[in-house]
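A.B. asks: got a structure for you, letters missing:
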């Protein structure tokens, strides 16, 4: 009797072990593979660090497998973040982005759409200076060729694209007739939204007013956007709003 119970216990333990291994293997297989595209390091001339961090935390919480990329190009310029004034030195977008990525980053030219289920672009002035020239040319800007190719490739494959803060203007330039948000147009907490929204509409796209805690989902184009630091809001509200964007991207992936 004791031998039988011992045998049954071993069988049950083995079954549970196999089940755990199977579940872990299944979870690994089902993990969404997300590319995150950075634009440097620092709000005034690169990626907004808090936004990038929020994106990565929410992707981790969502069980996603993440790869980070940035274009291997010079920054438009370098800004002294203490004074807000331009500096004389030159910096490389990929090298500076490696600071945010803790060194684990690749040249954007190596991003393979077939190896990823979604792509996300955090904001910061780098998105409007290094990924495109919106900061100086507005709606008449040009978009970096690799960034343009990335957006068009994910869009063509029907894979979701997440963008926050100012980065939704990239979609407005590359994806005709799309819907995005950069905040609420008639609200003092969104000081730069009205002009940006007007330019987006002039491009033939549609701006949708959303609060900082919300994201807008363009179901047709699988675009998910949120305002983040386009809003003068406490950092936890920015963090939560980016969370809605990330969750919506993962749902669509």
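C.D. replies: Arrived safely. If you're wondering where the values come from, they're calculated on a predicted model, not measured in any experiment.

A.B. asks: okay, CA-based contacts and neighbour counts for the rest of this
C.D. replies: Fine.

A.B. asks: for the protein, what spans make up the helices?
C.D. replies: For the chain, the helices defined by DSSP state H cover 2-30, 49-61, 93-100, 125-129, 134-137, 145-156, 168-174, 193-202, 235-252.

A.B. asks: So for residue 229, which of the ones you listed sits nearest?
C.D. replies: Within the helices of the chain, the stretch nearest residue 229 is helix 235-252; the backing value is 6.6 Å (CA to CA).

A.B. asks: Give me the contact list for the closest one.
C.D. replies: Here helix 235-252 makes contact (CA atoms under 8 Å, 6 or more residues apart in numbering) with 32, 51, 54-55, 58-59, 62, 118, 159-164, 212-217, 222-229.

A.B. asks: Report the angle between that helix and helix 49-61.
C.D. replies: Interaxial angle, helix 235-252 versus helix 49-61 (axes from the mean of the first three to the mean of the last three CA atoms, to 10 degrees): 40 degrees.

A.B. asks: in helix 235-252, what's buried?
C.D. replies: Residues of helix 235-252 classed as buried: 237-250, 252 (neighbour count, 16 or more other CA atoms under 10 Å).

A.B. asks: Quick one: distance of it to the chain centre.
C.D. replies: Helix 235-252 sits 10 Å away from the centroid of its parent chain (CA atoms, centre = their mean, to the nearest Å).

A.B. asks: Measure how buried residue 64 is and give me the count.
C.D. replies: Around residue 64 there are 19 other residues, counting by other CA atoms under 10 Å.

A.B. asks: quick one: contacts for it?
C.D. replies: For residue 64, the contacting residues are 31-34, by CA under 8 Å, 6+ apart.

A.B. asks: change it to 6 Å
C.D. replies: By CA atoms under 6 Å, 6 or more residues apart in numbering, the contact set of residue 64 is 31-33.

A.B. asks: another structure for you, compare them:
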């Protein structure tokens, strides 16, 4: 059994090198992943983030993780789905998923990467943008907007899942994305109204099932519905896997 001192020493060692991913492959694709906190209701959807990281690892990518160094819009008690009287920092919370190896989004230089990927979760609509409150009139975090525009202008692929495609819809005019279906289908797609908001923002929504992706060839944007659909967990992973495989294929 590890003593507290050993655990503490290892944690401090890891934190000392937290800005560097532990695995580097010669000639591999370099991919930045942008998180928005930790937890579906106020941050990144953890299963989506994990599926993205697993499939990037399987694909041999060299991954670095970033998040904005800002306060969350609010904190949700995930046992009740209700706001709590406390504040949390998006970067600090995202570090839980990144196992400490994370940097502030303001330091992300698109010239160092071949692609960027955004998991979903309400953090994308609350912390990376104000979509959860302002809908089509939302504002996007300045560094998120900068990163998306830089990758787009450099013709480097962008992967987004769940609710995060609204970020691209807002800052890349005329792009094509999917968040699933534009009808609820008896509750299977409870957030289907997002499709209409995407259209209002000047982007084009493409209906897809949870296991499918949409590839906007003109803008090099790959999207998949993920938890915008009420379904079994492995189907979420299947769609994310397809998204990541397509993003990596575009970097070759």
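C.D. replies: Looks like it came in fine. Fair warning: this is a prediction, and the values are worked out from it, not measured in the lab.

A.B. asks: What does the TM-score come to for these two?
C.D. replies: TM-score of the superposed chains, computed with TM-score structural alignment, normalised by the length of structure 2, equals 0.88; 226 aligned residues with a CA RMSD of 0.9 Å.

A.B. asks: hang on, the earlier thing: give the buried subset of the contacts of residue 64 of structure 1 as a PyMOL selection command.
C.D. replies: Restricted to buried positions by 16+ other CA under 10 Å, the PyMOL selection for the contacts of residue 64 of structure 1 reads:
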select buried, resi 32+33
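
A.B. asks: Show only the entries of the contacts of residue 64 of structure 1 found in strands.
C.D. replies: Under the assignment DSSP state E, the contacts of residue 64 of structure 1 contribute residue 33 to strands.

A.B. asks: would TSV of the contacts of residue 64 of structure 1 with distance to residue 153 of structure 1 be doable?
C.D. replies: Listed next are the contacts of residue 64 of structure 1 as TSV, based on distance: CA to CA, whole Å:
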residue	distance to residue 153 of structure 1
31	21
32	18
33	16
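
A.B. asks: If we only consider the contacts of residue 64 of structure 1, which is nearest to residue 107 of structure 1?
C.D. replies: Closest approach to residue 107 of structure 1 among the contacts of residue 64 of structure 1 (CA to CA): residue 33, at 17.2 Å.

A.B. asks: which position in structure 2 aligns with that closest one?
C.D. replies: Residue 33 of structure 1 maps onto residue 30 in structure 2 when the alignment is built from TM-score structural alignment.

A.B. asks: quick one: contacts for its match?
C.D. replies: Contacts of residue 30 of structure 2 (CA under 6 Å, 6+ apart): 61-63, 113-114.

A.B. asks: How about residue 126 of structure 1?
C.D. replies: 39, 45-47.

A.B. asks: how about the contacts of residue 30 of structure 2 in a markdown table, adding distance to residue 98 of structure 2?
C.D. replies: Shown next, in a markdown table, are these (distance: CA to CA, whole Å):
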| residue | distance to residue 98 of structure 2 |
| --- | --- |
| 61 | 15 |
| 62 | 14 |
| 63 | 10 |
| 113 | 18 |
| 114 | 20 |
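
A.B. asks: Top of those residues by number of neighbours, please.
C.D. replies: residue 114 (24 neighbours).

A.B. asks: Aligned to residue 106 of structure 1, what sits in structure 2?
C.D. replies: Checking TM-score structural alignment: residue 106 of structure 1 goes with residue 103.

A.B. asks: tally of neighbours for its match?
C.D. replies: 23.

A.B. asks: Wait, it touches residue 69, no?
C.D. replies: No - using CA atoms under 6 Å, residue 103 of structure 2 is not in contact with residue 69; the gap is 8.7 Å.

A.B. asks: give me every residue that touches the residue sitting nearest the centre point of structure 1.
C.D. replies: The residue lying closest to the centre of structure 1 (CA atoms, centre = their mean) is residue 120, at 2.6 Å. Taking CA under 6 Å, 6+ apart as the contact definition, residue 120 of structure 1 lies against 36, 161-163.

A.B. asks: got JSON lines for these, with neighbour count and distance to residue 178 of structure 1 too?
C.D. replies: Putting those into JSON lines (neighbours: other CA atoms under 10 Å; distance: CA to CA, whole Å) gives the following:
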{"residue": "36", "neighbour count": "26", "distance to residue 178 of structure 1": "21"}
{"residue": "161", "neighbour count": "33", "distance to residue 178 of structure 1": "12"}
{"residue": "162", "neighbour count": "29", "distance to residue 178 of structure 1": "13"}
{"residue": "163", "neighbour count": "31", "distance to residue 178 of structure 1": "13"}
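
A.B. asks: What is the nearest of these to residue 181 of structure 1?
C.D. replies: Closest to residue 181 of structure 1 out of those is residue 163 (9.3 Å), distances taken as CA to CA.

A.B. asks: Just give me the match in structure 2 for that closest one.
C.D. replies: Checking TM-score structural alignment: residue 163 of structure 1 goes with residue 160.

A.B. asks: any idea how far its match is from residue 4 of structure 2?
C.D. replies: Look at residue 160 of structure 2 and residue 4 of structure 2: by CA to CA, to the nearest Å, they are 39 Å apart.

A.B. asks: again, but for residue 131 of structure 2
C.D. replies: For residue 131 of structure 2 relative to residue 4 of structure 2 (CA to CA), the value is 43 Å.

A.B. asks: In terms of neighbours, single out the busier of the two.
C.D. replies: Comparing residue 131 of structure 2 with residue 4 by other CA under 10 Å, the one with more neighbours is residue 131, at 25 against 9.

A.B. asks: And the more buried one? What does it align with in structure 1?
C.D. replies: With TM-score structural alignment as the criterion, residue 131 of structure 2 matches residue 134.

A.B. asks: neighbours around the aligned partner of residue 115 of structure 1 in structure 2, how many?
C.D. replies: Mapped onto structure 2 by TM-score structural alignment, residue 115 of structure 1 lines up with residue 112. Other residues near residue 112 of structure 2 come to 10 when the count uses other CA under 10 Å.
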